[in-house]
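Chemist: Test case, fold it:
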Amino acid sequence: MIYVFVGPTLPAEQARQELDAVFLPPAAQGDVYRAAREHPEAIGLIDGYFERLPAVWHKEILWAMSEGIHVYGGASMGALRAVELAPFGMRGVGATFEAFLHGDLEDDDEVAVMHAPEEEGFRPLSEAMVNIRATLAAAERARVIRGDTRQALERMAKGLYYPERGYPHLLAQAAHQGVPSPELERLRAWLPQGRVNQKREDALAMLRTMSAELTRRPGPKKVSYWLSRTDAWEAACRLREP
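Modeler: Sure thing, here's the model as predicted:
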């Protein structure tokens, strides 16, 4: 059995085309622990809550791996946790993971989005900063915008609160701040076909990596650390018992 937590980054019906797994909603604190209690072969973390619900706890991932479960992360919350826990054996996949791992990105808000509720399929309501960066870089490579315009647009997008990030808002702000209108019009016309969804690409890469690696039957995960069962950990586990 394999569990994967996914939401606004990639619709579950698309994810099922890449990996035979049980797809769960975005993970909050305790959800990885509860999934690990079912003794799956692997757990994949793509999307997770971080603001209105407590985020996935590092220790629940460490505990899962110490129980022999392979844990993968990428694209969003999964990329953040994979970078933090890579030294302990969590498997990170994708360009976003690599950018955080090498220090090119540092802020959690790079992957944050607002999204619709579960009954609406967790539809994203804003654009992730990592997607905007990838899209603007692609536009520069395609000679739609100049390098200095890309940098200016990146700064403007980064200055927005994450729920407000989106191309219509960004282009309107850029026009107000004097970015040359011919470039903005070229970008506006190019975006429907040219925009890059980096988080989606990373999520697909993670699922494909899981499929390829788990098909080889790697056996239980082996770790080199000893997990301290502190009073706080034991209390947290009791709170999350079914």
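Chemist: Could you use CA atoms for every contact and neighbour count after this?
Modeler: OK.
Chemist: Would you confirm that G121 contacts L10?
Modeler: No. Counting by CA atoms under 8 Å, G121 stays clear of L10, with 9.7 Å between them.
Chemist: So these two - more neighbours on which side?
Modeler: Each of G121 and L10 has its neighbours counted (other CA atoms under 10 Å); L10 has more, 22 against 15.
Chemist: Apart from its neighbours in sequence, what residue is nearest the more buried one?
Modeler: Nearest non-adjacent residue to L10, counting by CA to CA, 6 or more residues apart in numbering: R200, 5.8 Å away.
Chemist: Which helix or strand contains that neighbour?
Modeler: Element membership for R200 (DSSP states H and E) is helix 198-215.
Chemist: for the helix or strand that that helix is followed by, packing partners?
Modeler: Heading C-terminal from helix 198-215, the first helix or strand you meet, by DSSP H and E, is helix 231-239. Here helix 231-239 touches no other helix or strand, going by 3 or more CA pairs under 8 Å, 6 or more residues apart in numbering; DSSP states H and E.
Chemist: The structure of the following sequence is requested for comparison with the preceding one:
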Amino acid sequence: MSAIIYLGPSAPVSEARALLDADYRPPVRHGDIWRALADRPRVIGIADGVFEQTPAVWHKEILAALDAGVHVFGAASMGALRAAELHPFGMRGVGPIFEAFRDGTWTDDDEVALAHGPAETGYAALSLPMANVRFTVEAARRAGVIDDGSAQALIGAAKAIFYADRRWRTVDAAATVSPQALEAFKAWRETGCVDQKRADAVAMVASIRAFLAEDPPPFSPRFVYERTDLAEHARRIALGG
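Modeler: Now for the predicted structure:
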């Protein structure tokens, strides 16, 4: 087993598989990394993960994977969040979204959160992640489609909307920009929208492909993994014990 990659709404598995033949699994959840270690992967990649209704993947299980010699990559969504938190321990983050969290530019989970459909729909996105709003608005500003004031108004309006309700139509309706600027932005979006989450997820897969091509040795941790009673209890539950 070379690579296990958790991928859901950020990018289509078909697009990722065209880059790297790996074991693609649904969005990661609490316990999945402990279970994955039984398959002895060389690399684990995390793009998407669940939260709210289901416990999210725990930092401790990612540290356990690193301690076991597995290289762990993260990008785009849950992977970017966990990589920003765990890069000092050796988790590898990929892409501008990870960098924004790592550098403290972004701190809110809603920057990458979105509502999406079930697996049979390919985890089709049902709402608009704040990250894609920011990159799209900035691209339009740089292209001269909107000015700084309109850009700030669009970002402010989007940020104030609950993540599951955020769509371009709700952003457009809430933004205090001139009708002319709004129409120009809407027309530009037909071809100019930036899907940064998708770009980062694909970049992570490409990074893993290049990394594996170098035939790397197992990860060598520079930290002491503490096998606490709580972590061992959670691990046993994850493994069905």
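Chemist: Show me what the residue nearest to L10 of structure 1 aligns to in structure 2.
Modeler: Residue pairing (TM-score structural alignment): R200 of structure 1 is matched to R198 of structure 2.
Chemist: Quickly note the distance from its match to G49 of structure 2.
Modeler: Distance of R198 of structure 2 to G49 of structure 2, computed by CA to CA, to the nearest Å: 14 Å.
Chemist: before we move on, the earlier item: buried residues of the helix holding R200 of structure 1, list them for me.
Modeler: With burial defined by 16 or more other CA atoms under 10 Å, the residues of helix 198-215 of structure 1 counted as buried are 198-210.
Chemist: Give me the residue at the spatial middle of structure 2.
Modeler: S77 (1.5 Å; CA atoms, centre = their mean).
Chemist: doesn't G49 make contact with it?
Modeler: Yes. Applying CA under 8 Å as the test, S77 of structure 2 and G49 come out as touching, 7.4 Å apart.
Chemist: Endpoint to endpoint, stretch 117-133 of structure 2 covers what distance?
Modeler: 20 Å.
Chemist: Contacts for that stretch next, please.
Modeler: Outside stretch 117-133 of structure 2, the residues that touch it by CA atoms under 8 Å, 6 or more residues apart in numbering are 8-9, 12, 26, 97, 110-116, 155, 158-159, 163-168, 194-197.
Chemist: List buried residues within the residues you listed.
Modeler: For these, a neighbour count by 16+ other CA under 10 Å gives the buried set as 8-9, 12, 26, 97, 110-116, 155, 158-159, 163, 165-168, 194-197.
Chemist: can you pull out the helices in structure 1?
Modeler: In structure 1, the helices defined using DSSP state H lie at 12-15, 31-36, 58-66, 77-85, 95-101, 129-141, 147-159, 167-176, 181-194, 198-215, 231-239.
Chemist: In CSV, list these along with distance to G44 of structure 1.
Modeler: Shown next, in CSV, are those (distance: least, CA to CA, whole Å):
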stretch, distance to G44 of structure 1
helix 12-15, 11
helix 31-36, 9
helix 58-66, 11
helix 77-85, 8
helix 95-101, 14
helix 129-141, 20
helix 147-159, 28
helix 167-176, 30
helix 181-194, 29
helix 198-215, 8
helix 231-239, 21
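Chemist: State the distance from the closest residue to K60 of structure 2 other than its chain neighbours to Y225 of structure 2.
Modeler: Nearest residue to K60 of structure 2, sequence neighbours excluded (CA to CA, 6+ apart): A231, at 6.9 Å. As judged by CA to CA, A231 of structure 2 and Y225 of structure 2 stand 11 Å apart.
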